[in-house]
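1. need coordinates for the below:
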Amino acid sequence: MLVVDDSKASRYGLRNWISKEEGTEIFEAANGLEGLERFKEHQPDVTFLDLTMPVMDGFEALEEIRKIDSLAVVVVLTADVQQKTTQRVQELGAFMVLKKPPIKDNIIDALYKGLTARGKGR
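-> Sure, this is the predicted structure:
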C-alpha cells in the first residue's frame, strides 16, 4: 500500500489502520512527486492519495500514476467534495473518492475493494 498525504498525522492514521490488516506493507510520501517516485519503486496494490499537497498535487500525481499503470487502484482522499472535484478525479481514473477526515471502516472497505479489483482479495 502507498499513502500519499502532506499531513504527517493523516499518514500516521492511515498507516495505523491499514497496518492492522494482515499482510500489508505500507509506504509513505509527503507530496505527489514523492508519491509518484514511491509508486514507481514499489508498484503498490492500492494507493491512498490526498489532492491538496505541495510540489505536485494529487490531480497531477493521479494522472502520472495512471500513465505508468492504467489499472492502478488509487483511492482519493479529499475535504473538497464539490461535484466538479469528484468528477475530475473520476475522469482521471480514481478507483474511489473518500471524504476527509476519513472513517476507518471506509478506509478498510476501500482497501479490500481495491485488493479485490487487483485480484488479491481475501
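
2. every contact and neighbour count from this point should use C-alpha atoms.
-> OK.

3. in this protein, which residue is most central in space?
-> F48 (1.5 Å; CA atoms, centre = their mean).

4. list the helices and strands whichever helix or strand that one is part of packs on?
-> Per DSSP states H and E: F48 is located in strand 47-50. Where contact means 3 or more CA pairs under 8 Å, 6 or more residues apart in numbering; DSSP states H and E, strand 47-50 is packed against strand 2-4, helix 58-68, strand 74-78.

5. now do the buried residues in the lengthiest helix in the chain.
-> Criterion DSSP state H: the longest helix present in the chain is helix 104-117. Neighbour counts over helix 104-117 (16 or more other CA atoms under 10 Å) mark I107, I108, A110, L111, Y112, K113, G114, L115, A117 as buried.

6. need those in JSON lines (columns: distance to E64).
-> Below are the buried residues of helix 104-117 laid out as JSON lines (distance: CA to CA, whole Å):
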{"residue": "I107", "distance to E64": "23"}
{"residue": "I108", "distance to E64": "25"}
{"residue": "A110", "distance to E64": "21"}
{"residue": "L111", "distance to E64": "21"}
{"residue": "Y112", "distance to E64": "24"}
{"residue": "K113", "distance to E64": "22"}
{"residue": "G114", "distance to E64": "19"}
{"residue": "L115", "distance to E64": "21"}
{"residue": "A117", "distance to E64": "20"}
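
7. second input sequence below; structure requested for side-by-side comparison:
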Amino acid sequence: MARKMLIKALPASWNVEITQASNGREAVAAYHAGKADVMFLDLTMPEMDGYAVLETLQHEGLDSFVIVVSADIQPLARERVRALGAAAFIKKPVDAVQIERVLREYGIEL
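-> Below you'll find the model as predicted:
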C-alpha cells in the first residue's frame, strides 16, 4: 500500500522505469542489477531494514541517490540516515509536492 501511494506521488513528467522491492535484500539486489539510480527507501522492512540497506551501500562503496521515506521522524533517525549516505528524508505519508521539491532540490531532471 505504501509503495503504491509513493508511486502515485511521483511526478507524472518524470520519465523513469520503476522497480519495486518488498524487502531490503531485494532493494540491494535491484541496485546490483542497475535498477536503483534513485532509491526511495523505507526504514521498516522485512529481512533487511533500511538502515542495513544504507550500511550495505556505504560498505560496498555503491553510489545511489537515496531518499528515505519513513514515519519515524525522530531527529536521531534523520541524523543516522544522513550519516549512512541518504541524500534526503521525507516524512510519511508522502505527497507529490514533497517528492518533487526534493528531486528538484537535488537536481534530478523531471
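
8. corresponding residue for the residue nearest to the centre of the first structure in the second structure?
-> Here F48 of the first structure is matched to F40 in the second structure, going by TM-score structural alignment.

9. who's in contact with the nearest residue to that match once chain neighbours are set aside?
-> Leaving aside its chain neighbours, F40 of the second structure sits nearest to I67 (4.8 Å; criterion: CA to CA, 6 or more residues apart in numbering). By CA atoms under 8 Å, 6 or more residues apart in numbering, the residues touching I67 of the second structure are V38, M39, F40, L41, A86, A87, A88, F89, I90.

10. mind telling me what V81 of the second structure corresponds to in the first structure?
-> That one, V81 of the second structure, aligns with V89 by TM-score structural alignment.

11. mind listing what A83 of the second structure touches?
-> Applying CA under 8 Å, 6+ apart, no residues contact A83 of the second structure.

12. any idea how far it is from L43 of the second structure?
-> Distance, A83 of the second structure to L43 of the second structure, using CA to CA, to the nearest Å: 14 Å.

13. how about G50 of the second structure?
-> For G50 of the second structure relative to L43 of the second structure (CA to CA), the value is 4 Å.

14. what do you get for A87 of the second structure?
-> Counting by CA to CA, the gap from A87 of the second structure to L43 of the second structure is 14 Å.

15. hang on, the earlier thing: my guess is the match of F48 of the first structure meets V68, correct?
-> Yes. Using CA atoms under 8 Å, F40 of the second structure makes contact with V68 at a distance of 5.7 Å.

16. returning to that earlier point: same drill for G50 and L43 of the second structure, tell me which one is more crowded.
-> G50 (23 against 20; other CA atoms under 10 Å).
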